[in-house]
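Novice: missing the sequence, but the structure's below:
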């Protein structure tokens, strides 16, 4: 089981004003320098390589446009992150950088579109990249099918579910039935989740209390101030933070 820390740098210790875009090599180095655990996100390149990048499209974070999955890993590596000096790193590159120095929390982004069963290739790419990695690492996803696939392929890999209140205003791409189901968190036992990482603003949901009663750990996302951290830690065991230094 991974040692789930109290403070986890969200998309690494990023600050674009200081040349450290989210999920960048510079942000990874900054988190390592301060000894913070690191959360990163994974999207697929067109050739199946696991890339460390949050969005499904390039537009917000780079000067390029279109889906991440429409470009090869080499192309993405040459696509400079806005506000930084480097391109998009692969998961393998980030693992080599971290090299077990701090715990690493990997969120596999949904590729189905409706949090459904159309999963597998990206999860397999993550498992392949992790082969032989000796550091503390855990994986998670909003999509329970993704976590179930990870459990089947790598049963010893610590894993959890990323969870939320699934407010329709924030999740318009999901149908109401899907939002209701995910909000109820019925898949914890099925996927062997050892923790959840829950929306910080919704930690008072009764479902979170039920998760705690099972003995599972509670992380949360995203905390942006020391005041918000203190509030979150009344319920959560750890916070994924950005925008301040704990």
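Specialist: Good, I have the coordinates. Bear in mind the structure is a predicted one, so any value in this text is a computation, not a measurement.
Novice: drop to CA atoms for contacts and neighbour counts, all remaining ones
Specialist: Will do.
Novice: measure the residue nearest the centre of the chain to residue 83 for me?
Specialist: The residue lying closest to the centre of the chain (C-alpha atoms, centre = their mean) is residue 107, at 2.6 Å. As judged by C-alpha to C-alpha, to the nearest Å, residue 107 and residue 83 stand 23 Å apart.
Novice: ok, and here's another one to check against it:
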């Protein structure tokens, strides 16, 4: 049964991104969570790390402990070892290529967060860009990271890549850095709204996407906001089923 379209309370111009897929109902960053999000969201956000044998795997934490029945760092495990793990409901950790295949025939935007906050995975920027280009999805993928070096390397590799800078509520040099690498957006928490950086970026027509908001009643003033990321994607229905 198709969900009934409801006009969101903040207006129809703010897009909805499923944070790690429909992660309120399904295991985060799994194919089941991504598939379930497709009827409700304009975008899907996920996290990518690099296995020991150089494969792009979709998982948020640097270890597999929290989300699977295994233990250890992603960087110390081969893809084969990672494939043997499962969530409580039996879902597996997918590769980025599997997710790209899943969304290929849809029209959603994919936000790939490169998880290089703790471990600066050698070559992850090139491998991720290569995977995206192999599926010819360059125009539908946004790359983000908290690590500025990662975004600089990505820009050097791909002048046409869509880039978003991740921050909490802004930081010194944010606007200059966004201009330097030609980022299209900043991804920030709601506290970013109303700051001087926010005002400057809006004047520059940069996009503002907020994370992670799960209760429609807790939305800030959405003026100047282009998208929100949420685990509770069905509560923010903004489109009808395809």
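Specialist: That came through fine. These numbers were taken from a predicted model, which means no experiment stands behind them.
Novice: residue range for the lengthiest strand in the second structure in the first structure?
Specialist: In the second structure, with assignment by DSSP state E, the single longest strand is strand 43-50. Strand 43-50 of the second structure lines up with residues 37-44 of the first structure when matched by TM-score structural alignment.
Novice: mean shift between the matching stretch and the second structure?
Specialist: If you overlay the two and look at stretch 37-44 of the first structure, the average distance to its match in the second structure is 0.8 Å (mean C-alpha distance after the TM-score superposition for the first structure).
Novice: what's the helix or strand following the longest strand of the second structure packed up against?
Specialist: Next in sequence after strand 43-50 of the second structure, counting helices and strands by DSSP states H and E, comes strand 56-58. If you count contacts as 3 or more C-alpha pairs under 8 Å, 6 or more residues apart in numbering; DSSP states H and E, strand 56-58 of the second structure packs onto strand 43-50, helix 96-103, helix 124-134.
Novice: any chance of these in TSV, plus distance to residue 72 of the second structure?
Specialist: Below are these laid out as TSV (distance: least, C-alpha to C-alpha, whole Å):
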stretch	distance to residue 72 of the second structure
strand 43-50	13
helix 96-103	20
helix 124-134	20
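Novice: for residue 169 of the second structure, find the nearest of the ones you listed.
Specialist: Minimum separation from residue 169 of the second structure across these (C-alpha to C-alpha) falls at strand 43-50, 19.2 Å.
Novice: off-centre distance for that closest one?
Specialist: For strand 43-50 of the second structure, the separation from the chain centroid amounts to 5 Å (computed by C-alpha atoms, centre = their mean, to the nearest Å).
Novice: which residues does that strand contact?
Specialist: Contact with strand 43-50 of the second structure is made by 15-21, 29, 34, 37, 56-60, 62, 74-75, 96, 108-116, 121, 124, 229, as judged by C-alpha atoms under 8 Å, 6 or more residues apart in numbering.
Novice: can you check stretch 76-91 of the second structure too?
Specialist: Stretch 76-91 of the second structure is contacted by residues 27, 30-32, 51-53, 55, 57, 67-70, 74, 92-93 when judged by C-alpha under 8 Å, 6+ apart.
Novice: which one in the first structure is aligned with residue 163 of the second structure?
Specialist: Under the alignment (TM-score structural alignment), residue 163 of the second structure maps onto residue 159.
Novice: roughly how far apart are that match and residue 237 of the first structure?
Specialist: Distance from residue 159 of the first structure to residue 237 of the first structure, by C-alpha to C-alpha: 16 Å.
Novice: and of the helices and strands packed on strand 56-58 of the second structure, who's closest to residue 221 of the second structure?
Specialist: Across those, closest to residue 221 of the second structure is strand 43-50 (C-alpha to C-alpha), at 21.0 Å.
Novice: got the angle for that closest one vs helix 124-134?
Specialist: In terms of direction (axes from the mean of the first three to the mean of the last three C-alpha atoms, to 10 degrees), strand 43-50 of the second structure departs from helix 124-134 by 130 degrees.
Novice: residues contacting residue 98 of the second structure?
Specialist: residue 31.
Novice: the one 4 residues further on too?
Specialist: Listed by C-alpha under 8 Å, 6+ apart, the contact partners of residue 102 of the second structure are 31, 35.
Novice: now do the same for it: its match in the first structure.
Specialist: In the first structure, residue 102 of the second structure lands on residue 97 (TM-score structural alignment).
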